[in-house]
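>>> compute the structure for the input listed below.
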Amino acid sequence: MVHPDPRTTTAVVAHGPGDLRVETVPVDRARSDEALIGIAYGGICGSDLHYWQHGAAGESILRAPMRLGHEVSGTVVRAAADGSGPPEGTPVTVHPATPGAGSGARYPADRPNLSPGCTYLGSAAQNPHTDGAFAGMTALPTRMLRALPTAMDLRTAALTEPASVAWHAVGRAGSVAAKSVLVIGAGPIGALTVAVLARAGATAITAVDVHPHPLELAARVGAHRTIPVSEPDRIAEVEADLTIECSGNHRGLASAISGTARGGRIVLVGLLPTGDQPVPMSTVITRELDLVGSFRFNDEIDDVIEALADGSLKVEPIISAEYDVTRAVAAFQHAKNAATTSKVLLRFPH
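The predicted structure follows:
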């Protein structure tokens, strides 16, 4: 369905805590190095939910209305004027980061995800905010675009960004082949982490969560065993070689510490709240555990696209529902219920 006015499009905009609106907005004016993309699908991320529910995602505080969305797929409607990027008609997904020097704080040159001035689509980390891509038509820099193989459908492609976060986290763990791995938190990122681990050859994957539904989902994408968080003794008995903490909760980190074998490694991908966290650090010391941070991703997105296209990365069960963009508020209400859902997609008709 073509929008009745080619100069306007439908977008999802957060105005403040509890104030999410579906609005008709002008179509972006593309710069010379930007292509106009007809968005097909957008995945609702935890940060989108935080902006809607709390008006902030961590320390990124919403100070003005902001278009949400950074997990998207679509098709090039108009190629960039400067000749860069894919031609018209190319199906694409998006790498939403723009690295930047920012304050000038030091970071490794080969890890641009750590650059202090890095911006992200749909993020209030900088002011003015960086609008996201939840719009039927949006202009995006061609350096963000990744052309998709013909075998890959746009619905699956909407999971490329969160799958890249999981892929990066597994990479931070080191070699996982033939290792026992504990995954704390089986929400969308946790489930995708299980899928990446299964593809990478981990031989004993254990998933932990509060709710039965995410655990059932984790088993469908590769977990060999699941444990409810209410059974701490069973978690402690895992003695995993590696643990990936995806809950973003200090209790989840405590479970990770408990369930990791002496000399093991814990990768923290779930973003903990700002400030001190009450966790058993003495156990980290006496077991000589490695605590490793994992933040977003870099060029892993290219490997993820290949793995999604050839079917070796199993993600389809993680998609719980899809809603037309006009029902975005209902979609967000659905997505916030971690007990019954995983990844919820918005569908943008053209």
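>>> rest of the way, CA atoms for contacts and neighbours
Noted.
>>> how about the strands in the stretch 101-250 of the chain?
119-120, 137-141, 145-147, 180-184, 204-209, 225-228, 240-245 (DSSP state E, counting those that start in this stretch).
>>> the fifth one vs strand 180-184, what angle?
Translated: strand 204-209. 10 degrees (axes from the mean of the first three to the mean of the last three Cα atoms, to 10 degrees).
>>> give me the angle between strand 204-209 and strand 240-245.
Using the same axes, to 10 degrees, strand 204-209 lies at 30 degrees relative to strand 240-245.
>>> which neighbouring elements make contact with strand 204-209?
Counting contacts by 3 or more Cα pairs under 8 Å, 6 or more residues apart in numbering; DSSP states H and E, strand 204-209 packs against strand 180-184, helix 188-200, helix 212-220, strand 225-228.
>>> so residue 200 touches residue 176, yeah?
Yes - if you go by Cα atoms under 8 Å, residue 200 and residue 176 touch, sitting 6.7 Å apart.
>>> quick one more, to check against the first:
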Amino acid sequence: MSIACLIHGALDLRLEQETPAPLGPHDVLLRLGAGGICGSDLHYYQHGRVGAFVVREPLVPGHEASGIVDAVGAEVTRVKPGQKVAINPSHPCGRCDYCHEGRGNLCRQMFFLGSASVFPHAQGMFRERFVMGERQLTPVLESEITLGEIACAEPLSIGLHAIQRAGPVLGETVLVTGGGTIGCMSVIAARLAGAAQVIVCDINDRALAMARTVGADRTIRSDQVGAAEFADVAHVSIEAAGSPAALATCLSATRRGGRIIQVGTLPPELSFPANSLMARELDYRGAFRAHLEFDWAVQAIRSRRVDVRPLISAQLPLERSKEAFELALDRTRSTKVQLVSPTQPEQHR
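Now for the predicted structure:
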């Protein structure tokens, strides 16, 4: 038996005992290394839903995690017991038209871990032990790369996908609204892609300090400056705050002919100045999850081309899941809060 964290509804988080599923020939039994609490996990915890995805049965959250291999099925060749692994939470079908077009993140039959988008729900990884198919795993052989860093591959892939959707940013100015985890990952991605200047705006001083730590050239308290501060300054704006006010900032800050990339989840009913897109020839693009960028993120972390360690604010054992969720909700004290296995003796961060 092992511990699992389950959300039964809004503000109803419970720890329960469960038995991991039996191993198939291509399956791997994993121990949780570290699992980051994401914005969607917080929505499930606070509201029992994320947009249209409503918790209809107990849901194990968690889609950004690392693990340690405990046992492998008879035909597993990709990983070995004792190895650290990155875990890709996306399970595209590989057969639909979107998968054939190389856009697996838009798969018609996507099974994304820790999500109530399907029923029965796609159970996530905030559990002490769980079974995963070997094709979702990438071994990380470098001893110096920690389990906490490896768990950051999924949020880093979101930032990489946002920049991929933006197109070439070499020599350009990129504005990021929101200095949370995804905003900071977008800063890192923009830097990797050769942006000349990265600006971050937020209403939280801690978030802005973190953005500077990971590479932002300039940070702005967006609630303390006038509209002129943002006028026509960026070739690309990335909305990573999920805020209508932040979107308005993107619309005013993006230069004529520029691109706006929406990464954050905005309210369903939103007044939108569409004529501004027309008159200024702005491109408005969505960025949803990630695809090949997950592998890019793993390699960037393994090689330390990027350093995600400053973003990890705290690591708490699964037994303190509720405390961890409450901490993650407090942006004045945390950026990325991770849950770790109670039986894992290694250094996670």
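>>> residue 114 of the second structure maps to what in the first structure?
By TM-score structural alignment, residue 114 of the second structure lines up with residue 122 in the first structure.
>>> mind listing what the counterpart of residue 210 of the first structure in the second structure touches?
Matched to the second structure by TM-score structural alignment, residue 210 of the first structure sits across from residue 203. Contact analysis of residue 203 of the second structure by Cα atoms under 8 Å, 6 or more residues apart in numbering lists 221-223.
>>> which of those does the first structure keep?
Retained contacts for those in the first structure, judged by both residues aligned by TM-score structural alignment, their matches' Cα atoms under 8 Å, are 221-223.
>>> returning to what we had before: mind checking which of the strands of the stretch 101-250 of the first structure is nearest residue 61 of the first structure?
Distance to residue 61 of the first structure, taken as Cα to Cα, is lowest for strand 119-120 among those, at 14.0 Å.
>>> gap between the closest one and the chain center?
13 Å (Cα atoms, centre = their mean, to the nearest Å).
>>> then stretch 200-214 of the first structure?
A distance of 18 Å separates the centroid of the chain from that of stretch 200-214 of the first structure, by Cα atoms, centre = their mean.
>>> again with stretch 278-295 of the first structure
In terms of Cα atoms, centre = their mean, the centre of stretch 278-295 of the first structure is found 24 Å from the chain centre.
>>> whereabouts in the second structure does it align?
Stretch 278-295 of the first structure maps onto residues 271-288 of the second structure, going by TM-score structural alignment.
>>> list the contacts of that stretch.
With Cα under 8 Å, 6+ apart as the test, stretch 271-288 of the second structure has contacts from 105-106, 158, 161-162, 165-166, 251, 254-263.
>>> on that earlier part again, so which of the strands of the stretch 101-250 of the first structure gets nearest residue 29 of the first structure?
Taking Cα to Cα, strand 137-141 is the member of the strands of the stretch 101-250 of the first structure nearest to residue 29 of the first structure, at 6.8 Å.
>>> so what does the closest one touch, helix or strand wise?
Using 3+ Cα pairs under 8 Å, 6+ apart: strand 137-141 of the first structure touches strand 34-43.
>>> now do the strand it packs on: which elements does it pack against?
Against strand 34-43 of the first structure (3+ Cα pairs under 8 Å, 6+ apart) you get strand 71-78, strand 137-141, helix 154-157, strand 343-347.
>>> so which of those comes closest to residue 102 of the first structure?
Of these, nearest to residue 102 of the first structure by Cα to Cα is strand 137-141, at 19.4 Å.
>>> now the angle between strand 71-78 and the closest one, please.
Using the same axes, to 10 degrees: strand 137-141 of the first structure against strand 71-78 is 90 degrees.
>>> where does strand 137-141 of the first structure end up in the second structure?
Under TM-score structural alignment, the match for strand 137-141 of the first structure is residues 129-133.
>>> for that stretch, give me the average deviation versus the first structure.
Stretch 129-133 of the second structure differs from its equivalent in the first structure by a mean of 0.6 Å after superposition (mean Cα distance after the TM-score superposition for the first structure).
>>> tell me how far that stretch lies from the chain's centre.
The mean C-alpha position of stretch 129-133 of the second structure is separated from the chain mean by 20 Å, Cα atoms, centre = their mean.
>>> good, wrapping up.
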